[in-house]
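Asker: need coordinates for the following:
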Amino acid sequence: MFQKILIANRGEIALRVLRACKELGIQTVVVHSTADSDAMHVRLADESVCIGPPPSRESYLNIHQIVAACEITGADAVHPGYGFLSENAKFADILAAHNITFIGPSGDHIRIMGDKIEAKRTAKRLGIPVVPGSDGAISDDKEARRVAAEIGYPVIIKASAGGGGRGMKVAHTEADLEVALQTAKSEAGAAFGDDAVYIEKYLEKPRHIEVQVFGDGAGRGVHFGERDCSLQRRHQKVWEEANSPALNAEERSRIGGICAKAIADLGYSGAGTIEFLYENGEFYFIEMNTRLQVEHPVTEAITGIDLVHEQIRVASGGGLSVRQADIKFNGHAIECRINAEDPRTFTPSPGTITHFHTPGGLGIRVDSGVYSGYKIPPYYDSLIGKLIVHGRNRVECMMRLRRALDEFVVDGIKTTLPLFRDLVGNPDIANGDYDIHWLEKYLAKGE
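Answerer: Next comes the predicted model:
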């Protein structure tokens, strides 16, 4: 087991990882920018190192400063959390060159899954169902028209190196295709420095289903069930559930088994999430995230397994602590992402929190790094906390969520709490009857 882990992140995920380390008896080091000197994870860590000014590129994305912090403090491993450098293959390679363990997969696996085209090829080779589309990057308008005609309209054009909805355009007819293609390429080049795009069949009303997987790097893989992340705004997840209200036990077992076998065959090490669009009983691979997910607590709630403990165990060479037969699913869990944003316009709302009170009681968990008097800086992601609720079934979970939202108080800034109070009372949400377009249509009606 590691002696000292450096946590290369901030906010609630840094605090989440720090708590896991303390439970395992591992010393902790956190890095922080000058804007985060009074953050909760900085206060609670055994050691802290300031690595630069507020801009991320000069601090949390500064690989050389983070490696230097490891060497100064004697950290023998780095947990990247999510975001920032968590899916940066170069970072993983540099740590390995300095004999520091990256708590995550190999740089090669990060590279494969970070390239959307190569990821799709790999998924297909491993027996994972994929969305019909081009085998690789589209070279010109003629090839785009041919592929689109083969798979049928509507189609979606996606950036190969993309994410977060950038470089994605839908063409409903051939007349739309040329403009959509050029716009997607332009956006991709500007956002990612790579204008390669590919084409897939556009599904009209899919769910977003993701499967939590783990591999030991030596040919063993397991899955921890699925999460439903269909409530999204601009391709950003807002509300997540486990298990999905859209799947039955047979479908859950089938897709989970496919993913676990794929991870084993790949020789993958650590946590990963294989994401799908799901429509009419069929799953279609869209991407794999080679890191811990923001929404991992709902999986922990229904399995009773600490996924960060599992990450650390696997990275230290201890292998997986469970076999597939050991993993049982208990009840239902929902996570709401509480952001420092206006609940109607979603404009960021940095500032000082004057009062912060979290809900409690059976089945309630709040992951947050803020407190009364904390000043939210304007430089980073607006997520300030996650409310996770667990119940014996979805009905009990929804009732408990409604009560917890009523108890949650954040004063001094605007947050998205009012949005969740509206959603929890909506009949479609209560019935689990929604798809990836539902939330944006709902918000458009409200405006």
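
Asker: contacts and neighbour counts: CA atoms only from here.
Answerer: Will do.

Asker: so how many other residues sit close to the closest residue to residue 296 other than its chain neighbours?
Answerer: Sequence neighbours aside, residue 307 is the residue nearest to residue 296 in space, at 7.5 Å (criterion: C-alpha to C-alpha, 6 or more residues apart in numbering). For residue 307, the count of nearby residues is 22 (other C-alpha atoms under 10 Å).

Asker: how about this one, so we can line them up?
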Amino acid sequence: MPVARRVPIARAIANLCGMPTPNWPAPVAPGPVDATVALPGSKSMTNRALILAALAAEPTRVVRPLRSRDTLLMTQALRDLGVRVDEEGDDWLIAPGGPRPLGSVRVDVGLAGTVMRFLPPVAALVDGEVTVDGDPRARERPMRPIIDALRALGAEIDDAGRGSLPFTVRGRGALAGGAVTIDASGSSQLVSGLLLAAPRFAKGVEVRHEGPPVPSAPHLEMTVRMLREAGASVETGDDVWRVAPGPLRGGESVIEPDLSNAAQFLGAALVTGGRVTVPGWPSDTTQPGDALRGLLARMGADVSTGPEGLTVRGPGPVLGLDADLRDVGELTPVIAALAALATTPSRLTGIAHLRGHETDRLAALAREINALGGDVRELPDGLEIRPRPLHGGLFRTYDDHRMVMAAAVLGLAVEGVEIEDVATVGKTLPDFTGLWTRMLGV
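Answerer: Here you go, the predicted structure:
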């Protein structure tokens, strides 16, 4: 295997993105789009695969992983814990054995929910001190449930009583595990983080959720499926998940295209009355982005699947939507942008948890769409959107990749939309501007 290379995250992101800096003029569609857009791998699957590979008893090849800020932060964090991650072509090779004994290290999680919630249970297995910190906004994201849960399972964590980043995990090389009850209504990642590392806990884990419904249920299904594919014994019930202790297999972990990142491209077909095909759309998947098929059809799209992939055509006007998006909250920004361009009103609910994402997405979407002349009203758990003629202006993105994607959709039909800090989309889709302009032929 080639020697692992430690590349500073900031430089790696800059090299990957190759994107313009602040205030990118969103291209207006010159006509109906007609394009095939091949998407890179799923961030959610890539970071789960990396955690499982780091804890496996055998070498693992992660095939066609996403390389973006979030996944580069994960690979660097695992390297900081002593895990060997090498590059071979488009793949990553992860050596077996898990984290190594350390002295004291500091891990940067950026603004990545998967890294800040998946890594601390792994850090608890380290013989050493691991300080976990990230971007300023990361210190506001929900972390107390997983910190308290890890303490209940035997971990020693010093968070100065904050229940948030930064904190230090004082690992002793093992974790007892056992049963724990948490409120995961803020994020399904709080459960997934405990489950992914649980095969290495002495007693495994039983996680029981008590509280409002857990959002993004498909992501929990993804965690369970990937654990089972790696050889873990997993049982599930109503708001309870059990993972038995035992070795994890290595081998190959093949990453699907990121279906959530298809939202803006498929939405472009609807807005422009054109056609967009995304190749490699899986016939069976746990990715929440698969819900785009039904959501876009309800908004007026003609949606079909075939050997070439998933194809969306926009034969008529964009229709408003009344939908509970609890399980697919990450699609909300693009769906809201489509709703702002629709001919009838929309009501999007079940997404109060989006206030704790990269930014308060409900407030940000309402503020920025209204600044362009829109009519968006915040609800306690969602948005109410009434169509109005929009005009150009600056669309602020709040370090949130999904806000960039929403603004680009609006820019298809509204001249003069300028997107602030478009490079923040490198969090999950570094080549966004290239894919977008090639799709439009501009």
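
Asker: what TM-score do we get after superposing?
Answerer: TM-score for the superposed chains, counting by TM-score structural alignment, normalised by the length of the second structure: 0.28, backed by 216 aligned residues with a C-alpha RMSD of 7.4 Å.

Asker: what packs against the helix or strand residue 190 of the first structure falls within?
Answerer: Per DSSP states H and E, residue 190 of the first structure falls inside helix 174-192. The contact analysis (3 or more C-alpha pairs under 8 Å, 6 or more residues apart in numbering; DSSP states H and E) places helix 174-192 of the first structure against helix 141-151, strand 155-159, strand 169-171, strand 197-201.

Asker: those into TSV, with extra columns for mean neighbour count and distance to residue 208 of the first structure?
Answerer: Listed next are these as TSV, based on neighbours: other C-alpha atoms under 10 Å; distance: least, C-alpha to C-alpha, whole Å:
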stretch	mean neighbour count	distance to residue 208 of the first structure
helix 141-151	16	21
strand 155-159	26	16
strand 169-171	21	17
strand 197-201	25	15
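
Asker: next, residue 412 of the second structure: secondary structure please.
Answerer: The local conformation at residue 412 of the second structure, judged by DSSP: H, G, I helix; E, B strand; the rest coil, is helix.

Asker: re the thing from before, for residue 28 of the first structure, find the nearest of the helices and strands packed on helix 174-192 of the first structure.
Answerer: Minimum separation from residue 28 of the first structure across these (C-alpha to C-alpha) falls at strand 155-159, 37.7 Å.

Asker: what packs against that closest one?
Answerer: strand 169-171, helix 174-192, strand 197-201.

Asker: list the buried residues for the second one?
Answerer: Judged by neighbour count (16 or more other C-alpha atoms under 10 Å), helix 174-192 of the first structure contains these buried residues: 174, 177-178, 180-189, 191-192.

Asker: any idea how far residue 242 of the second structure is from residue 130 of the second structure?
Answerer: In this view, residue 242 of the second structure and residue 130 of the second structure are 26 Å apart by C-alpha to C-alpha, to the nearest Å.

Asker: quick one: which of the two has more around it?
Answerer: Per other C-alpha under 10 Å, whichever of residue 242 of the second structure and residue 130 has more neighbours is residue 130, with 24 against 20.

Asker: so the more buried one is in which element?
Answerer: Element membership of residue 130 of the second structure [criterion: DSSP H and E] is strand 127-133.

Asker: which secondary structure elements does the helix or strand that comes right after that strand contact?
Answerer: As assigned by DSSP H and E, the chain's next helix or strand after strand 127-133 of the second structure is helix 144-152. Contact partners of helix 144-152 of the second structure among helices and strands, from 3+ C-alpha pairs under 8 Å, 6+ apart: strand 178-182, helix 189-197.

Asker: of these, which is nearest residue 93 of the second structure?
Answerer: Comparing these against residue 93 of the second structure with C-alpha to C-alpha, the closest turns out to be helix 189-197 (18.8 Å).

Asker: and the closest one, what does it pack against?
Answerer: Going by 3+ C-alpha pairs under 8 Å, 6+ apart, helix 189-197 of the second structure lies up against helix 43-55, helix 113-123, helix 144-152, strand 205-209, helix 217-229, strand 240-243.

Asker: can you redo these as CSV with distance to residue 194 of the second structure?
Answerer: Output for those, formatted as CSV (distance: least, C-alpha to C-alpha, whole Å):
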stretch, distance to residue 194 of the second structure
helix 43-55, 11
helix 113-123, 6
helix 144-152, 8
strand 205-209, 8
helix 217-229, 10
strand 240-243, 9
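
Asker: among these, which is nearest residue 92 of the second structure?
Answerer: Among those, the nearest to residue 92 of the second structure by C-alpha to C-alpha is helix 43-55 (8.9 Å).

Asker: that closest one: which residues count as buried?
Answerer: So for helix 43-55 of the second structure, counting by 16+ other C-alpha under 10 Å, buried means 43-55.

Asker: nearest to residue 406 of the first structure, of the helices and strands packed on helix 174-192 of the first structure?
Answerer: Going by C-alpha to C-alpha, the one of these nearest residue 406 of the first structure is strand 169-171, 38.6 Å.

Asker: show me what the closest one is packed up against.
Answerer: Strand 169-171 of the first structure packs on strand 155-159, helix 174-192, going by 3+ C-alpha pairs under 8 Å, 6+ apart.

Asker: closest one to residue 90 of the first structure among those?
Answerer: helix 174-192 (15.8 Å).

Asker: and the angle for that closest one with strand 155-159?
Answerer: 20 degrees (axes from the mean of the first three to the mean of the last three C-alpha atoms, to 10 degrees).

Asker: got the angle between helix 174-192 of the first structure and helix 141-151?
Answerer: Angle of helix 174-192 of the first structure versus helix 141-151, following the same axes, to 10 degrees, is 120 degrees.
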